[in-house]
Every structure is written in C-alpha cells, then in structure tokens.
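Q: Dropping a prediction and its sequence here:
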Amino acid sequence: MNEKGLFLSLSLMVLLLAACSGNNAGGGDNPSMAAGQGAGGHDGAAGTLGGSGQPPAKEADAEAAGRKEGDGEQSGPVKLVFATVNPSAQLKASVKKYESLHPNVTIELTYTQTEFKDITSQEANIEKYITTTNAAMLAGKGPDLLELDLLPVDKYANRHLLADLNGLMEQDVSFKKSDYFANVLDNSEIGGGLYAMPLSYYLYGLIGDSGAIGKTGTQIDDKNWTWDEFSDVAKQLAQKGGNTTVLLSSPDYLLGEMVSENYPLYVDEANRKAKFASPAFTGLLQRIKTMFDEGIAEQVERSAGKGSIATYFQDMPVQSLSDYLYVMDAYEGHAKLYTKPHMPELGPGGYFQTNQTVGINASSPFKEEAWQFIAFLAAEEAVTVPADNTAVNYSISDISFGGFPISRIAYNKQIEQARKAGTVSTLPNGPADGVTVTADGPQLDQLDDYLTGAVHAVGKPSRIDEIVSEESEAYFKGQKSAEDVAKLIQNKVALYLNE
C-alpha cells in the first residue's frame, strides 16, 4: 500500500472527532434551546426525554413577529431563530444570501462557541447546547430551527417536538423530491415521518485492494454479501493471497459500526426495549474476536505506526467527492469501494450517515417560513467550503463541513466540473491538505451507483455506543464471556432507554 494507507486509518479518527464537534452547526447561549445527542438511526443523551407524549403548548408571541401560523400571508417581518453549536462560515454566508433574497425574513443564529480552542472547551459547549436546548424544547419553547446532529431526534419525534417535514415538502410546489437523493431521505424517516433534513451525507463502505484480490481468484459479490459470507471470503484471501491481514480496523470500532448499522436488530426504539441479550449479539461479539485472534483483521492502532501494511480491506467512511477520489489512489491505484456486508435480517444495500441535519420546532409559529429556508439550504449549489476555511484560525466544524450534497443537482454539477477539469482538490487544512487528485471517469460512474444504492442509515454516536464499547472491552481482552458482557450491555441500555 502507498502512503495513503495512513490517511485511511487517520480518517476513522477524524470522523469521530468531527462527529463530536457537531459538524457544521451548533447551539446557543440563548435559554430558548434544547438537547440530547446522536441522530439518524438512534438517539443520544436523553435526560428527561424518555417515554412519549405531547409537548407543552408554546405561548409564542407570533403577532409581534408579523402573524400567527395559519393566518395566510404574513403582515409583517418574520424572525427565525436558528440554534447551532458553532455555525460554519458557509452557513453564515447562506443566511446572508437568503436574507438578501427575502428582505422580510431575518434569521438569527444562536450558538455557544465562536471558535475552536480545544477538545475540553468543545465538549463543554456541546453539553451546554444539549442541556439548554433540551430544557427549552420540553418547555414548549426553543428556537424555530435547530441543528440536530447532536440531539436525540428519535425522542423528540416520539414526543412530537419536531415538525414532520414530509407534509411541508408536499405543500411546497417548488420542491421536487426527484432533485434529491430520495434513497437517503426515505431511509432517514422515523415512524413514517421525516423530522431531520440532511443537507449532506457520508457513505460507509470498505476500501479494498482490487488488484491483490483479483490475483487470488476470489469472487466477491459485495452487493449481496453478509458478514458470514465476508468471513468465508476473508479466509480464502488469507490462504490464497500474499496478504495475511484482510481487514484493517479495531474490535471496538468494528463492533460499534455493526451495532450502528444494524440498530433495529438490537434496540426496539418504539417500545424502549433493548435486545442485546440474544444469540445474534453474542454471535457478533464472537465473530469479531475470532477475526482479530486469527489475524484476519488487524488493529488500527498497531497499523497506524507502521506506515504501511498489506491488507485487503479498510473499514472507513467516504466523506466527499474529493475524499473518495483521494482514497481511490491507495493500493498503488488499485483501490475499489465495496459495499459493506449486511446482516441477513436487514437485507442488502449500502450504508450512509446523514450530516448537517436541520429540524423545525413543532411549536414554531413560522413552520412554512422555516421550511423555505431549509429547502434553500438543501438546494444550495454553492456546496464547497468557503474560502475563509483556508485561514489559520479555522474551526474544527469547518473541516467537517462536507459530505455528499443531498441535492442531486448540486452533486451532478460537482461531477460535471470534475470530469471537465480532470482533477479535484482536497479540503485545505484537512488530513489530505489541499492535494490535487485525478478525477477518473469509471470511478465517478461507480460512485454514483453506491450513492443511490445506500439504503441503511448509520446512527450517530450516542450513550448506547459508549455502553457497548465500554462493556465489550472485557470480552475482547478475555476477561468475561460474550454472554456475561451481553447481559451487562442489555441491562445498562434498558436503563438508559427508560430514563
């Protein structure tokens, strides 16, 4: 493998750091905000959000803002409060542009952090955002719009604290779902409703050395393979090929990925029940441990210091077009993106994780106006990171302001520009600092298939992930049995779900 193997390993850590940083948005000093953690497939820190029920009525001063919801055309200016942890330069620029196009609308960004200082301060700001937003939402107050990447979307939806965006989409004659990656939108729903609009998303897959795999004669049907079939393929590759390591990852990371990717198998969100004390989960633990014990899988921590390791696959996210093209130059240019194996219960298909998710407070008197701004952000074609991200004092959220745009029109324009130029530059100040990479036509064609074939939502980091990681360590170190660990996880997750 060439030097880009190190980048592949580091990308795993960068994504986790980006997730903890709140991506591109954040929350505010304003006491009218609310909270949790996690989104997408599962929720985050719940606090007092367990259970279900209707939110308290909001006594909003809608008349002072121009009109009450349902009164028809507004009679005066509208002010939308948008809560984030740390708004990116791109979001600020989009607000200014939208306000210039809609003089009667003012968008106030409220947030807890103005610049990135260190991880400790970032964690404190995130916690502040979560706590204040949570309290406000439970009180029937809160902002009109809120960035949801760090908040418990499932629990908000169960308590009817967020507006269902599907209805607003249907009412908006200018919004055409065919202009967006509908596979992502449809599979981001909770109980039939879309409560968090993703402005972008990441792909999750395996980056493989297609050249080395081809030499072994091993046939791979990555569109349909399960983890059991992957284990069979891994053994064949280890026996036939020159590489002894098949997968570059780590036990806790791989377990966390599998739980997040197959969340419905382990958590019944609707009934607040955990399902970890099961043969399926203990079997998963045993499968992962066997892969590392036999050397088929290699620890990321051990490999990162080697500079190079002969491995067939690396488990990692693909966060943008430039990211994809960059990693495709790994393995001396023989890299290929493979769909991740799936659990038989969920069926085939690729994996994605939503990014930059935005929701509307169900108590907002300006839902239609709020939706119009979300639609503007989703359709925004200026999806590249703004020029001031090249400044020295960038924030960590600016690094992660990326992903594949939810707008197919914006994505198609990216592809057209890449094909015409023949090259793409990676993000300045990122892991691959402003590197120019070749935009290969066949690779771009393959990428489109993977983007449209992604149907399994990967949940974002949550307290459940922490519990699984903390308790599974004893099993991977040989200190406890899989059954004992599964029971501990079952009990702790059950307590969390019913807090």
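A: Arrived safely.

Q: From here on, just use CA atoms for contacts and neighbour counts.
A: OK.

Q: do you know how far Trp470 is from Leu255?
A: Actually, residue 470 is Glu. It isn't Trp. In this view, Glu470 and Leu255 are 11 Å apart by Cα to Cα, to the nearest Å.

Q: So these two - more neighbours on which side?
A: Leu255 (21 against 13; other Cα atoms under 10 Å).

Q: the longest helix in this protein is where?
A: helix 119-138 (DSSP state H).

Q: helices and strands around it, which ones?
A: Using 3 or more Cα pairs under 8 Å, 6 or more residues apart in numbering; DSSP states H and E, the elements in contact with helix 119-138 are helix 4-21.

Q: So which bits of the helix it packs on are buried?
A: Counting neighbours by 16 or more other Cα atoms under 10 Å, one finds that the buried residues in helix 4-21 are 4-12, 14-15, 17-21.

Q: Below is an additional structure, to be compared with the one above:
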Amino acid sequence: MKIKGLLVMLIMLMVTSACSGNNGGSLPVGGESGGTDKPQAQAGNKKTVVIAVQGSNPFLEAAAEQFEQEHDDIDIEIKSYMAMPEASGGGMSAAISQADIEKYVQTVTTQIMAGKGSDLILMENLPLSKLVEKKVLVNLYDWMEKDSSFARSDYYENVFKAAQDGDGLYALPIAVNIDVIQGRADLLEKAGIEIDEGTWTWEQFKAISKKAKEQIGQEYYAFINVFPLNLLISYMEDNYAELVQPNGKVNFDSDLFREMMRQIKSMYDENVLQAEFTYDYDKAIFSQMTLSSPEETMRLMSADKYQFFKGPTSKGESSGIPYRSWVNLGLNSKSKVQQEAWAFLKFLLSEQIQQSPALSGFPVNKKIAEKRLDDAAAKLASGQLEYAFDAVEPAAAKKKAEEVKKLLEHTGAKLSLDFKVQSIAIEEFNAYMSGQKSAEEVSKLIQNRVTTYLNE
C-alpha cells in the first residue's frame, strides 16, 4: 500500500523530483554502471541483452539470473544510470534523486535517438510519445503476433490497451498498481452522503467534502497530507493525453488547464484541504491510495469503515480504473538481439516470474493475479492474513476478492507523465499558488516551455 503525501520526505521528493516511486530497475550486472555502449556479440554463439535501468530492483536482478540459468546462450546485462555511484554491500540501495532521474532521462534519450543505447529500456520518466514518433522503439504487438507460444488472452489486455501509444504497444508493463480513492464509509454515512463514482468530478469532490465537514466537523479534511503539488500531478496524470496530445499538440494554454489550477487553489482557500502536515490520520474523509499487491488489498478490504472509489476526474468521465505500470520496458528498434530481448520480456510475463514475491503490484498474468487474490482471501477468512483489521467470513472474503478481480478487468487508464513536462509545470505552478502570477500567465509560460522541449 502507498498513501500519497503521508510523510514530509515524500512531499519533498514530489517537489524536487516529481518521481512516482515506481522506478523499476536492478543492480548493475557485470561492468560499471553508466551509459557507454558495450559490444553485444560474445564469444561463440552467446549473445548479450543489455537493459538500461535507473536504480536498484531485486526483481529484475533475480529474474535475469533465473533466465540465464534456463538460457545458457544468452546473458542479461543490467546497466544502472545513477548520478552518484550506488553503495555496495549491506543490502541497501540509495534513494533515487532528481539528479538520478535527470541523468537517466538525458543519457538514455540521447543514446536511443542516436540509434545506440541498450536493447531493453526502462521507460519510466522517458518521453514515450516522442520516442515512438522518432520510430526508435519496437511495437511489441508485432512480436506477440509472430510468437505462436504467446497468447495475449492470458493477460489483462485492457492493461496493454491502456499502455498503447496510438495502436502500438511500445512499453510493456510487467505489473500494475491500481489508483483508487479510499473513503471513510462511516463518516460518509454519518454525513448522509452517497457517491456516484462513475461520474463524479473534482468540483463535486470539493462540494461533497464541504458538506461532510459541515455534518461531522470542521476539523476534518477531504485529504490530509496532500499538498498542492500532489494534486497538480494527479490532475495532469488524469488529463495528460489532452494536455500533450499524441499528434504533438500542446494544450496547457487552455481553459482546461487553467480551471485545474483554479480548482486546486480553491480547495486550499476554502479550507477543504490544508497545506500542513499532520499525524492525525483519522481526520481524513478520503485518502488517495495505490493498491500495490493482492495481499495488501485484501487486508485493507477487511476494514468495514473503508470503501474504495474510482477517483474523480475533471469532466466526470474516464476510460477506466487508473493504474501505474511497474517495470515498464521498451525494445530498442536498433537492437541486434531483438529475438533474445523478446524472449526475456516473455519470461518476465511467465507464470514462473509473475508469482515472484519480489514482484511489486498486481501481475498482468490473469491466472496468477486471480490465484494470489484467492489465496489472500482464504488467508483472510482463516485469520492467517497478517494485520487484517476485522474478521471476515469465508463467503464475504471470497466476494471481496471478486470485487478486486473486477477492478483489474476494468483497469484502463494508465497514469504517467513525461518527467521534463512534469518538472516544468511544477516550477511554474508554484508562482500561481503563491500569488506571484495569474493562471493565464502561468499557463502560457508552461505552454511555451513544453512546446520548446518537445520540439528539441
């Protein structure tokens, strides 16, 4: 489970790096971390697949080791691009900083644009649409189609579809984390509030929260420990396809974006939210949640006082439950070992790897995701699920697991931002929130800076 904005350090990370935290990667395997190209041909017929990653991740490292044991003709080399060298020993890895993200984005983007770089590339924070437009990534649907041993129906195809750029799949999600709003059912019932999650907007969210405060007390807030920058990122993620359209059109100088900024500011001005940190978590009517595993989700669902909702949107409509990819890999179109790289991608989607305890999130393999949910429900019903809130009868536990399965089946809105675009928006948005510049001035500045960046 991840609760947005609970700790000051998390907020500071949002401010300085705007990093979502799901930067899959691994420890460097063989050779130094960094961005120099290495010859891929090895002695004899052995080939090397090089993977560019941002930081450390035991999942990829363990999967690479298992893959090499089963494929003695292929080596997997994982290159980490950190601004500062990673500490060795002790089993600890350094947190990813803004400098690390900037180095990764700049180095990897430059390499792949020049027709070089690694074979497989971790796509978090990279400008996916820009890379697709330049034809430097492979449409992975092509490999799925010509591989007779691969069946797309074994996976959540709605997740693949949401991850598309146009009609192609250029970044493959290995697992997903589901974003929801967790509501205090007891407080909403006390306030006499019912929510139509299929159509509610941020404006309705504000009105509902104000009504709830009037009924249950002004010391309650819609969210706690959610700051203006957190909301800006949420708004941008929900509307990114419209703000930066697939055809390259930039739409920040628009009523859509200006209204987003005004709505965010009004929630703090009208005391729906407070820009102060607190440990009094019981004063939150809602919480922004990321469901990060079947087991943790079932634990949360054991509490009667909590209820999950699809998050509000700007227009009251959405293409599905929003999700974040975990270990999201693209294939370099200039790679000389595409077949071997595809073999490793397919291995990451296999039942063997999708049930790994090191995998963070819900497996995209339907069979494994459903099995893990059923197992967690059985543990919940038998009292063996650690830290469960309340006792749950077997039939009720099974029903809760089925509800989560439906969430997965209706997951259809990928949340992601180009790191550079996000950084530009955050820099200029601060001037609006502080009253230094108007919404019109800020939206035009963001428009010009993002347009310049995308045209580079």
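A: Here it is on my side, so go on. Computed from a predicted structure; not experimentally measured.

Q: TM-score of the superposed pair?
A: TM-score of the superposed chains, computed with TM-score structural alignment, normalised by the length of the second structure, equals 0.83; 432 aligned residues with a Cα RMSD of 3.2 Å.

Q: ok, back up a step: wait, which of the buried residues of helix 4-21 of the first structure is closest to Leu168 of the first structure?
A: Of all the buried residues of helix 4-21 of the first structure, Ala19 has the smallest distance to Leu168 of the first structure: 28.2 Å, by Cα to Cα.

Q: Show me what Ala310 of the first structure lines up with in the second structure.
A: Matched by TM-score structural alignment, Ala310 of the first structure corresponds to Lys283 in the second structure.

Q: Can you tell me what Arg222 of the second structure aligns to in the first structure?
A: I think there's a mix-up here, since residue 222 of the second structure is Ala and not Arg. Checking TM-score structural alignment: Ala222 of the second structure goes with Val246.

Q: In this structure that match contacts Val233, no?
A: No - with contact defined as Cα atoms under 8 Å, Val246 of the first structure does not count as touching Val233 (9.1 Å).

Q: neighbour count winner among those two?
A: Legend: neighbour count by other Cα under 10 Å for Val246 of the first structure and Val233, higher for Val246 (27 against 17).

Q: so that one sits in a strand?
A: Yes - Val246 of the first structure forms part of a strand when assessed by DSSP: H, G, I helix; E, B strand; the rest coil.

Q: ok, it to Asp221 of the first structure distance?
A: Val246 of the first structure is 16 Å from Asp221 of the first structure, by Cα to Cα.

Q: same thing with Ile107 of the first structure?
A: From Ile107 of the first structure to Asp221 of the first structure the distance is 49 Å (Cα to Cα).

Q: Tell me which of these two has more neighbours.
A: Ile107 (19 against 12).

Q: now the corresponding residue of the second structure for the more buried one: how far from Gly5 of the second structure?
A: Under the alignment (TM-score structural alignment), Ile107 of the first structure pairs with Ile76 of the second structure. From Ile76 of the second structure over to Gly5 of the second structure the distance is 36 Å, taken as Cα to Cα.

Q: Equivalent analysis for Val421 of the second structure, please.
A: 21 Å.

Q: for Ala95 of the second structure, same thing?
A: Separation of Ala95 of the second structure from Gly5 of the second structure (Cα to Cα) stands at 17 Å.

Q: got it, and Ser129 of the second structure?
A: To Gly5 of the second structure, Ser129 of the second structure is 29 Å away according to Cα to Cα.

Q: same deal with Gly166 of the second structure?
A: 33 Å.

Q: name the helices or strands packed onto the strand ranked longest in the first structure?
A: Secondary structure of the first structure per DSSP state E: the longest strand is strand 197-209. Using 3+ Cα pairs under 8 Å, 6+ apart, the elements in contact with strand 197-209 of the first structure are strand 311-318, strand 335-339, strand 350-360, helix 367-379, strand 404-405.

Q: What residues does the spatially most central residue of the first structure make contact with?
A: Nearest to the geometric centre of the first structure sits Gln353, at 3.5 Å (Cα atoms, centre = their mean). By Cα atoms under 8 Å, 6 or more residues apart in numbering, the residues touching Gln353 of the first structure are 40, 201-204, 457-460.
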